[in-house]
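Novice: Quick one, fold the following:
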Amino acid sequence: MTPGGCTQNTLRILHWLSKGDITTYMFGAIGNDSNGKFLKTEVEKANVQTRYATKPLATGLMISLVFNQHRSLAGNIGASELYTEADLKHADNMTILSSVGLIYMEGFFITNRLPVAKNIMTFCKKNKKSFAFNLCASYLVESYKDAVKEFVEASDILFGNLDEFECLMKNNGKNDFVSYAKELVNGTSKMVVITNGSEKVQCVEASRATEFQVPTLQNSKVVDTTGAGDSFVSGFLYGYMQKKDMLTCVKWGCQTAQQVIQYIGVQLPKEVFAFDK
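Specialist: Now for the predicted structure:
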């Protein structure tokens, strides 16, 4: 068993990439059970500072079934779905949020926690914090159309895979993802990043729309693609925090993902690899 959760994966890897130069915080909820204690211990081992609320429900679990390069996920997010606005504003949480430069939210967070998610989105806008949002799953884009549209438009960095983005376009009556991404950017500093597995990454920013060919990785080295997207976001955000251009951020995202998928589960290699410059 390994610690999971999309955002937790991303934060653990981001801290690992930075060699401790970046401080990361995880906000969420766990149950008062052995799995909750395990998760807290493992996430903090990666030097991510946790701000968990404890709930009277089991800590979420996910099982990943892997056969060759095919993967199927089944999950129950459990206690994390009970996170409230009161939890967010408890103790010194808001002080911590005021001190950070970027806030990252996964699409799964809006399920049953929409008021909290909107509170965070509004906080970012009011306090001029960079807000990164990940579509995460096509069914979320479809089931929460209005909410997703709001978060998509409010984000400074938008992540999604091609299937998720096609669903987003369909919801909004669009048929060309580059044109739609340009419409979302609309002359701002917003970045839109669309992944497609081992195929090209499409990315749009104010100055240009471009694509990046994912480097080839030998099939024999691919062990488990669980967390590939989470680790891509880690590499991208690390580049963003280093003020790299968008293509370098995408390149670093791909390199990070290719490191992580060579292990079972989202594990951190002992040594941080060197990015290609």
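
Novice: Only C-alpha atoms from now on, for both contacts and neighbour counts.
Specialist: Noted.

Novice: how about the strands in this structure?
Specialist: Using DSSP state E, the strands of the chain run over residues 25-31, 49-55, 59-67, 70-78, 102-106, 130-134, 157-161, 191-195, 201-205, 208-212.

Novice: Just give the nearest non-adjacent residue to Ser198, would you?
Specialist: Sequence neighbours aside, Val214 is the residue nearest to Ser198 in space, at 5.8 Å (criterion: Cα to Cα, 6 or more residues apart in numbering).

Novice: What of Ile103?
Specialist: Here the residue nearest Ile103, using Cα to Cα, 6+ apart, is Phe131, at 5.1 Å.

Novice: my guess is that neighbour contacts Leu102, does it?
Specialist: Yes - taking contacts as Cα atoms under 8 Å, Phe131 lies within contact range of Leu102: 5.9 Å.

Novice: Which one's more surrounded, the two?
Specialist: Comparing Phe131 with Leu102 by other Cα atoms under 10 Å, the one with more neighbours is Phe131, at 23 against 17.

Novice: Could I get the full set of helices for the stretch 151-277 of the chain?
Specialist: Along the stretch 151-277 of the chain, the segments classed as helices by DSSP state H, counting those that start in this stretch run 162-171, 177-185, 228-241, 246-260.

Novice: mind listing what the residue nearest to Ile103 touches?
Specialist: Phe131 makes contacts with 102-105, 121, 124, 154-157, as judged by Cα atoms under 8 Å, 6 or more residues apart in numbering.

Novice: State the distance from it to Tyr83.
Specialist: 20 Å (Cα to Cα, to the nearest Å).

Novice: go on, Asp224?
Specialist: 30 Å.

Novice: dump the residue contacts of Gly235.
Specialist: 14, 17, 249-250, 252-257.

Novice: Likewise for Met62?
Specialist: Counting by Cα under 8 Å, 6+ apart, Met62 touches 4, 73-77.

Novice: The structure of the following sequence is requested for comparison with the preceding one:
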Amino acid sequence: MSMDSRFRNHDFDVIGIGNAIVDILVQTKDSFLKAKSLTKGSMVLLDEKQAEQLYGSIEHGHKTSGGSAANTLAGLAQLGSKSGFIGRVRDDSLGEIFTQDIRSAGACYETPPALEGPATARCLIFVTPDAQRTMCTYLGASVLLEPKDLDLSMVKKTKVLYLEGYLWDNPAAKRAFIAAAETCKSAGGKVALSLSDSFCVERHRESFLNLVNNHIDILFANESEIISLYQAKDLKMAINNVRDRCEVTALTCGEKGSIILSEDNTYEINPYKMGTLIDTTGAGDLYAGGFLYGYTAGQDLIKCGAIGSLCAGQIVTQLGSRSQVPLKSLLAENSFS
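Specialist: Sure thing, here's the model as predicted:
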């Protein structure tokens, strides 16, 4: 299936809108999570005081730019797509780290930093020996993103607008989200959404269902997220519920690979095992990046899924959500160039 004919006069392949976050990765043990009353594999929101207290309780942390949509856009830029990101940081040291990292990856990032208010968002990610990650997020300056801050000229010129579900925790950003989606659709683009996190889905299930039914062309979710969205008893029931809701639905299933739904078709994509599993942070983000790279280049859905699976397979072999291996070279080595 070729997508080339769907897109005309689009300067960008993908523009993403999301929380601009610096990740602080900490390798720890289950006992630490228990001591801090943290549920393994969850994502919880912190206020500034809680974030400072938790950060003060760790001895070492690896700082790297993160944020779900930002990870996806950085991956797309590495792959060679023309991509851009919209998200708010503060004019502080973490804001400088985020800005430098996403621009050095090759993505267009022009959102001006906030000169006052909360600090740049950060996410404390505790990685246990089983490679599971538990995330504690302070949204900080990212909550300042509003419709008036959007560069809608970029949104009008993109083939795909990519949105992260985490924005739904943020009323002002939610309004920006909908405004951008409507602008993109009116200009002939497609709107993609990542559900982001099953706990996020539980907080906003009804509005997510409305969003999926009325605004989204391409949906990304993992097994637990899609089951949570439809309150299904298993993946099969969730698939029956989501089928035909969007033009394309891509469901990641960890070591089992992924499933792609489009019209009456179901495609099962095998996983890529690129090495020892170290950290699952960013696996879904890089899957979406690889998939959208293929999609906007006119590849068929099976190849889109395979590229996504390859990128996800690589990112879980390292600590952090920005690939330390050039993704373009990875494609060539695996006969995708």
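
Novice: circling back to that earlier point, between the contacts of Met62 of the first structure, which is closest to Asn196 of the first structure?
Specialist: Using Cα to Cα, Leu73 comes nearest to Asn196 of the first structure of the contacts of Met62 of the first structure, at 17.8 Å.

Novice: Lys277 of the first structure - how many residues pack around it?
Specialist: 6.

Novice: Over to Ile227 of the second structure?
Specialist: Neighbourhood size, Ile227 of the second structure [other Cα under 10 Å]: 22.

Novice: corresponding residue for it in the first structure?
Specialist: Using TM-score structural alignment as the criterion, Ile227 of the second structure maps onto Glu166 of the first structure.

Novice: got the contact list for its match?
Specialist: Applying Cα under 8 Å, 6+ apart, we find Glu166 of the first structure in contact with 175, 177.

Novice: what about 7 Å?
Specialist: Applying Cα atoms under 7 Å, 6 or more residues apart in numbering to Glu166 of the first structure gives no contacts.

Novice: Same check on the one 10 residues further on?
Specialist: Applying Cα under 7 Å, 6+ apart, we find Asp176 of the first structure in contact with no residue.

Novice: what residue of the second structure takes the place of it?
Specialist: Checking TM-score structural alignment: Asp176 of the first structure goes with Met237.

Novice: mind checking how far its match is from Lys303 of the second structure?
Specialist: 26 Å.

Novice: average gap between stretch 96-103 of the second structure and the first structure?
Specialist: Comparison of stretch 96-103 of the second structure with the first structure after fitting gives an average deviation of 1.0 Å (mean Cα distance after the TM-score superposition for the first structure).

Novice: what stretch of the first structure does that stretch fall on?
Specialist: Against the first structure, stretch 96-103 of the second structure falls on residues 37-44 (TM-score structural alignment).

Novice: How about residues contacting the matching stretch?
Specialist: Around stretch 37-44 of the first structure, the neighbours that count as contacts under Cα under 7 Å, 6+ apart are 3, 12, 50.

Novice: of the residues you listed, closest to Asn32 of the first structure?
Specialist: Distance to Asn32 of the first structure across those (Cα to Cα) is lowest for Thr50, with 14.8 Å.

Novice: Check the contact between the closest one and Thr24; I expect there is one.
Specialist: No - if you go by Cα atoms under 7 Å, Thr50 of the first structure and Thr24 don't touch, sitting 8.6 Å apart.

Novice: quick revisit: list the buried residues of the match of stretch 96-103 of the second structure.
Specialist: For stretch 37-44 of the first structure, the neighbour count (16 or more other Cα atoms under 10 Å) marks 39-40, 42-43 as buried.

Novice: what's the answer for stretch 76-95 of the first structure, then?
Specialist: For stretch 76-95 of the first structure, the neighbour count (16+ other Cα under 10 Å) marks 77-84, 87-88 as buried.

Novice: What distance separates the opening and closing residues of that stretch?
Specialist: Note: stretch 76-95 of the first structure ends 31 Å apart using Cα to Cα.

Novice: just to revisit the earlier point, would you mind measuring from the match of Asp176 of the first structure to Leu167 of the second structure?
Specialist: In terms of Cα to Cα, Met237 of the second structure sits 27 Å off from Leu167 of the second structure.

Novice: Then Leu261 of the second structure?
Specialist: From Leu261 of the second structure across to Leu167 of the second structure, the span is 25 Å (Cα to Cα).

Novice: got it, and Leu139 of the second structure?
Specialist: Distance from Leu139 of the second structure to Leu167 of the second structure, by Cα to Cα: 10 Å.

Novice: In the second structure, what residue corresponds to the residue nearest to Ser198 of the first structure?
Specialist: For Val214 of the first structure, the residue aligned by TM-score structural alignment is Pro271.

Novice: contacting residues around that match?
Specialist: 255-257, 309.

Novice: Using CSV, please lay out the residues you listed together with distance to Leu124 of the second structure and neighbour count.
Specialist: Listed next are the contacts of Pro271 of the second structure as CSV, based on distance: Cα to Cα, whole Å; neighbours: other Cα atoms under 10 Å:
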residue, distance to Leu124 of the second structure, neighbour count
Glu255, 25, 11
Lys256, 28, 12
Gly257, 27, 18
Ser309, 26, 28
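
Novice: Ser321 of the second structure: which of those residues is nearest?
Specialist: Ser321 of the second structure lies nearest to Ser309 out of these, by Cα to Cα, at 14.7 Å.

Novice: What's the match for the closest one in the first structure?
Specialist: Using TM-score structural alignment, Ser309 of the second structure pairs with Cys254 in the first structure.

Novice: List the residues that contact that match.
Specialist: By Cα under 7 Å, 6+ apart, the contact list for Cys254 of the first structure reads 214, 232.

Novice: And it, how far from Asp230 of the first structure?
Specialist: 11 Å.

Novice: again, but for Lys243 of the first structure
Specialist: 20 Å.
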